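Engineer: Provided below are the primary sequence and the corresponding predicted coordinates.
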Amino acid sequence: MKQITRNTALVATAAAVLAGPSSPPAASAAPAVRPLEWGRCAGPDLDPRQRCATVEVPMDYADPAGPRIGIVVSRIPSENPAARRGALLMIPGGPGGTSVDAPSEKGQRLPRAVREAYDLIGFAPRGNTPSTAVGCGLQYADLATSRLRPWPAPDGSVADNMLSARRMSDACASNGGELIRHIGTANVARDIDRVRAALGEPRLSAWGVSYGTYVGAVYGQLYPHRTDRIVLDSNGDPDPVRVQRAWLAGFERGVEDVFPEFAAWASAPGNPDRVARTAAQVRSRFLSLAARLDRAPLPRPGANPPVLDGNELRQAMLSALYDPDGFADLARLMRAAERGTALPAPPSPPEELLQNATAVGAGTICNDAAWPRSAEVYQRDVTDSRAAYPLTAGMPRNAMLCAAWPYRPRQQAVRITGDGPSNVLLVQNERDVATPLSGALRMRQALGRRAVMVTVDATGHDAYLANGNACGDRTVTDFLTSGRRPDMDVRCA
């Protein structure tokens, strides 16, 4: 769901996790954890107050005496010990994202009252560097976002996608070792409880974003008595059967929610990047341009792949709609392509980072819930999707590498319910391409009396202190600092 950077959407991993009535056996008491040994964090430009430590956890919680892996944790202590309430865990998006640097980065955007109330805690979820890392050793071409979150062929065929799924899943099985089989959301939640214990905290507050909302919800389901104040920001659909498949399908609705905002912006008089005179013309020109590039791609040296075809334009559209700040990039790309040229590709993260994040994303999405194995299932779904949602051209229902994943889920996914303390605040933008309001409403319904939801009249992925509004930000800050929530669901206009 969440991009590695604003310009590089993480694998087919803009998705998530869930499944049956019984929860995995995880909430049993954990053994005593050694005190943390804090030291210098690796990486440039970090706040000098940030320190890091490693928590050892079982690789397989069904075999707690077996091999161990390391989970790297970061911390910036409360800025006012006299006002300190506890620890605020910053749960990253993805799957495949990390929040190790978050206390030094987004954590410093938190209001001072929040920074005084909490130690800010980040972590690298299992499999993510600098924790014990996993990799699939994929071919470089398979690291392209349009391969990881695959688009059908111009004629709608999924045959090549099924071949890619087999090649990529075989690589993960060959190169991922035993750890790739134990990557998954429920295990991340178990790891978080080991981190909580190692921090010496009886309860943990959390701010989960995007995929992190699902992690936070699963943690609250497995360990309700260990939660304090939980903020879930930009929420996915916690469907207990389809999980990440439901998140990917959400792009259909998300694009339709956000593209009109782009079209209005791109048709506004006086805009130097204006694409057309009306919003309707922006949409038609985008669809026509994508179809033209399907037939006659343009060279794009330095990009992966090194062409701008229809699907690469569609992928650029999807990435741009995460944040209104990306609208100009899409408009300029459209105008250049209409002239017969292609703008340089945006910078990509280093291959090593992409390999690692891709493997974690693949392991999470494919291990959390079973995916169909039949090409016919995907072909039928893609055909229906292309007819109903032409902007996304069938991608949200297409076959990822999970269609050929060699392992079956070891447990049913955790079903999110209303059982537990009423200490959850959902914050959600009305127009969010990656986690649309329709999916967030399903999370709200699942949590029942435990949650209150703040719907923000804003556009973009990530609401609190990012693409939301002042009303929503104040509501979240007040909850974190005082514990006060609205008495009922509210809308911040």
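Structural biologist: That came in fine, so what should we check first?
Engineer: CA atoms for contacts and neighbours, from now on please.
Structural biologist: Will do.
Engineer: so where do the helices sit in the chain?
Structural biologist: In the chain, the helices defined using DSSP state H lie at 112-117, 145-148, 159-175, 185-199, 211-222, 244-266, 279-295, 310-320, 327-338, 351-368, 375-388, 437-447, 470-482.
Engineer: which one of those helices lies nearest to residue 37?
Structural biologist: Among the helices of the chain, helix 185-199 comes nearest to residue 37, with 10.0 Å by Cα to Cα.
Engineer: nearest to residue 55 among the helices of the chain would be which one?
Structural biologist: For these, the distance to residue 55 is smallest for helix 185-199, at 6.5 Å, taking Cα to Cα.
Engineer: export the helices of the chain to TSV and tack on mean neighbour count and distance to residue 75?
Structural biologist: Rendered in TSV, the data for these read as follows (neighbours: other Cα atoms under 10 Å; distance: least, Cα to Cα, whole Å):
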stretch	mean neighbour count	distance to residue 75
helix 112-117	20	12
helix 145-148	24	32
helix 159-175	19	32
helix 185-199	23	10
helix 211-222	27	18
helix 244-266	23	30
helix 279-295	18	45
helix 310-320	23	31
helix 327-338	19	35
helix 351-368	26	22
helix 375-388	17	44
helix 437-447	21	29
helix 470-482	19	18
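Engineer: between the ones you listed, which one is closest to residue 60.
Structural biologist: helix 185-199 (8.4 Å).
Engineer: for the closest one, packing partners?
Structural biologist: Here helix 185-199 touches strand 51-58, helix 211-222, going by 3 or more Cα pairs under 8 Å, 6 or more residues apart in numbering; DSSP states H and E.
Engineer: picking that back up, columns distance to residue 54 on top of the helices of the chain, output as JSON lines?
Structural biologist: Conversion of those to JSON lines gives the following (distance: least, Cα to Cα, whole Å):
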{"stretch": "helix 112-117", "distance to residue 54": "23"}
{"stretch": "helix 145-148", "distance to residue 54": "30"}
{"stretch": "helix 159-175", "distance to residue 54": "24"}
{"stretch": "helix 185-199", "distance to residue 54": "9"}
{"stretch": "helix 211-222", "distance to residue 54": "20"}
{"stretch": "helix 244-266", "distance to residue 54": "29"}
{"stretch": "helix 279-295", "distance to residue 54": "47"}
{"stretch": "helix 310-320", "distance to residue 54": "34"}
{"stretch": "helix 327-338", "distance to residue 54": "40"}
{"stretch": "helix 351-368", "distance to residue 54": "19"}
{"stretch": "helix 375-388", "distance to residue 54": "42"}
{"stretch": "helix 437-447", "distance to residue 54": "32"}
{"stretch": "helix 470-482", "distance to residue 54": "27"}
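Engineer: structure two is appended below for comparative analysis:
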Amino acid sequence: MKTWSLLSRVLGAAVAAPFLVSCSSNTESSGDGAQDPMTLSSESDALSGDFDALSHEPPPGGVRGVKVPTLEWSDCGGGYQCAKADVPLDYREPRGRTISLALTRKPATDPARRIGSLWVNPGGPGGSAGGLVRRLGQSAPAPMRERFDIIGFDPRGVGASVPLACQNQREYSDAWAQATARPERGQFDRALQLAKEFNDACVRESADRLPYVGTQYTARDMDVLREAAGDKKLNYFGISFGTFIGTVYANLFPKRIRVLALDGAYDPETYANRPYEYDLGQYVAVDAALKRFFDWCKDTPESCSFGNGNPAKAFLDLQASLDANPIRNAEGRVIANGATLVLQIVFDLNRARPFWPTLAKDLAQAQTTRDGRLLAEVSAGTASFLGMNTAIECADRDFPRDKSLLRTFLRLESAVAPYAGPAIAFGPPGYDHGHAPACVQWPAARRSRYAGPWDAAGSPPILVVGTTGDPDTPYPDAVSLARKLDNARLLTFKGEGHTGYSGSACARAAISDYLVDRVLPARGAVCDDALPPTTN
């Protein structure tokens, strides 16, 4: 009862705090009238208003003076083509500095019936669209591959598009070595310090780009590239964070859309403007998915070798054991502990029920022999991805800078998500819902943030897909987005894991039908074809 009483009080503060902040000045000035690009600022409302007033039909990117690049495609193996495109670094200065974006394309296999380009984004933030193009180019439903050039661009600051850098692999691994999975004294001060060290590294390595990697500018980039590709209307398939990119695009350019499919949806209002409320939903969703895994493990001991009948307790015991006695390499450096175990499992839960037997086996290995993939050191790829993930979200999201409110919410998140919450809340800046300590102290201007509106007034029908057991983008967010959009249809996948497309043949077919033929699923449609756990 105490937890839920605190939840009620804190959520009230979460709703009120951003509005109180927005009613006051949130731009720090050096006193001479000049705006330091590394000074915190939230200017997206005024920026959007200026662009919207330019004309009834705004130019590509929504800004006068933007040069539309010429895409020079070259072969990059396997039937795929690659190109580079320069776009404005800052759309407030369209003729100023540029940033180079990397594109990948798989041409339509039936060019005589080609509809146009299908722009795709895998989410993250921090995911490379090039990889998704290659996967879809091999495995997407045949009508999608036949009728569309499947195109993706790595968003600014990601992949091959002048990627952001923050801490290197050694620095990031050493930061996680200081974290614990179970609550302990001093964890809040440690979280603040680890976040400050992370932020300092981002400034050291990427200061000139940090203010410009927010999603408003990524959406404007996509409109410029749409024009460069010769498409009058946008066809778009966004997954996970890619749904937020699509939502922002739909609100900036609602009449330039042909189809927009958003799978694994974000609630854009809470994500951008009430971030503690948004994060709390993900903490709850991750622990709920873990509990369902534990229940399966307990009920099917013949398929689950972890926990000896009490996997939940075994998981907490394993965390405590690894906190007290972490894994060290030959040099004596800590390379894995209870916190890094949790970080890996947060990603594993996205893989749904077919992966559960493998996860159980890997947990049993960690428990009995203290080795295996769950206890591997944080890789260079993970350090890079989570650096981009944190920096882009801090550019997008308006966290109140009140550290007492931060402390309250981190405690709350640990309380409502006791299995995974403490490691993510009080660890180094990690994945999605673990960014608050960094974003509260974020040193860069938020010059490319989008804060609404979210109704996409005037758009054609938009397809929103949500998965009931999604630990990464909770199902209520899909419901909320579908309601916020003026013209949207919600498709529900009743299952586990991250996104309907990845887990449901029914959802894949519905997405394909919508993208190709603009046929929406019936109102209230539910896909109920989740696969069971798979035992090798």
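Structural biologist: Cool, the structure landed. None of these values were measured; they are calculated from a predicted model.
Engineer: that older thread, tabulate the helices and strands packed on helix 185-199 of structure 1 (JSON lines), appending distance to residue 455 of structure 1.
Structural biologist: Supplementary listing: these in JSON lines, determined by distance: least, Cα to Cα, whole Å:
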{"stretch": "strand 51-58", "distance to residue 455 of structure 1": "35"}
{"stretch": "helix 211-222", "distance to residue 455 of structure 1": "15"}
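Engineer: sorry, back to before: for residue 61 of structure 1, find the nearest of the helices of structure 1.
Structural biologist: Closest approach to residue 61 of structure 1 among the helices of structure 1 (Cα to Cα): helix 185-199, 7.6 Å.
Engineer: superposed on structure 2, what's the mean shift for the closest one?
Structural biologist: Once fitted to structure 2, helix 185-199 of structure 1 is off its aligned match by 0.5 Å on average (mean Cα distance after the TM-score superposition for structure 1).
Engineer: what's that helix aligned against in structure 2?
Structural biologist: Under TM-score structural alignment, helix 185-199 of structure 1 corresponds to residues 215-229 of structure 2.
Engineer: just stretch 419-429 of structure 1 next, same as before
Structural biologist: The alignment places stretch 419-429 of structure 1 over residues 457-467 of structure 2 (TM-score structural alignment).
Engineer: what's that stretch in contact with?
Structural biologist: Identification of contacts with stretch 457-467 of structure 2 by Cα atoms under 8 Å, 6 or more residues apart in numbering yields 250-251, 254-265, 474-475, 477-479, 481-482, 485-500, 511, 514, 520.
Engineer: now that stretch: buried residues?
Structural biologist: Counting neighbours by 16 or more other Cα atoms under 10 Å, one finds that the buried residues in stretch 457-467 of structure 2 are 457, 459, 460, 461, 462, 463, 464, 465, 466, 467.
Engineer: among the helices of structure 1, which is nearest residue 36 of structure 1?
Structural biologist: Nearest to residue 36 of structure 1 among the helices of structure 1 is helix 185-199 (6.3 Å), distances taken as Cα to Cα.
Engineer: between helix 211-222 and that closest one, find me the angle.
Structural biologist: Taking axes from the mean of the first three to the mean of the last three Cα atoms, to 10 degrees, one finds that helix 185-199 of structure 1 is oriented at 70 degrees with respect to helix 211-222.
Engineer: and helix 185-199 of structure 1, how far from the chain's centre?
Structural biologist: Its chain's C-alpha centre and that of helix 185-199 of structure 1 lie 19 Å apart, by Cα atoms, centre = their mean, to the nearest Å.
Engineer: that helix versus helix 351-368: what angle between them?
Structural biologist: Here helix 185-199 of structure 1 points in a direction 110 degrees away from that of helix 351-368 (the same axes, to 10 degrees).
Engineer: what's next to helix 185-199 of structure 1, contact-wise?
Structural biologist: Outside helix 185-199 of structure 1, the residues within contact range by Cα under 8 Å, 6+ apart are 17, 24, 26-27, 30, 32-36, 55, 57, 61, 71, 73, 125-126, 202-204, 215-216, 218-219, 222-223, 364, 368, 413-414.
Engineer: swap in stretch 30-37 of structure 1?
Structural biologist: In this structure, residues lying in contact with stretch 30-37 of structure 1 by Cα under 8 Å, 6+ apart are 53, 54, 55, 194, 197, 198, 199.
Engineer: and with 7 Å instead?
Structural biologist: Residues from elsewhere that reach stretch 30-37 of structure 1, judged by Cα atoms under 7 Å, 6 or more residues apart in numbering: 53, 197, 198.
Engineer: residue 62 of structure 1 maps to what in structure 2?
Structural biologist: Per TM-score structural alignment, residue 62 of structure 1 is aligned with residue 92.
Engineer: what's the answer for residue 73 of structure 1, then?
Structural biologist: With TM-score structural alignment defining the correspondence, residue 73 of structure 1 maps onto residue 103 in structure 2.
Engineer: show me the contacts for that match.
Structural biologist: Neighbour list for residue 103 of structure 2: 82, 83, 84, 130, 152, 153, 154 [criterion: Cα under 7 Å, 6+ apart].
Engineer: picking up where we left off before, make TSV out of the contacts of stretch 30-37 of structure 1 and add distance to residue 270 of structure 1.
Structural biologist: Conversion of those to TSV gives the following (distance: Cα to Cα, whole Å):
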residue	distance to residue 270 of structure 1
53	52
197	57
198	56
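Engineer: just give me the closest of the residues you listed to residue 300 of structure 1.
Structural biologist: Nearest to residue 300 of structure 1 among the contacts of stretch 30-37 of structure 1 is residue 53, at 42.7 Å by Cα to Cα.
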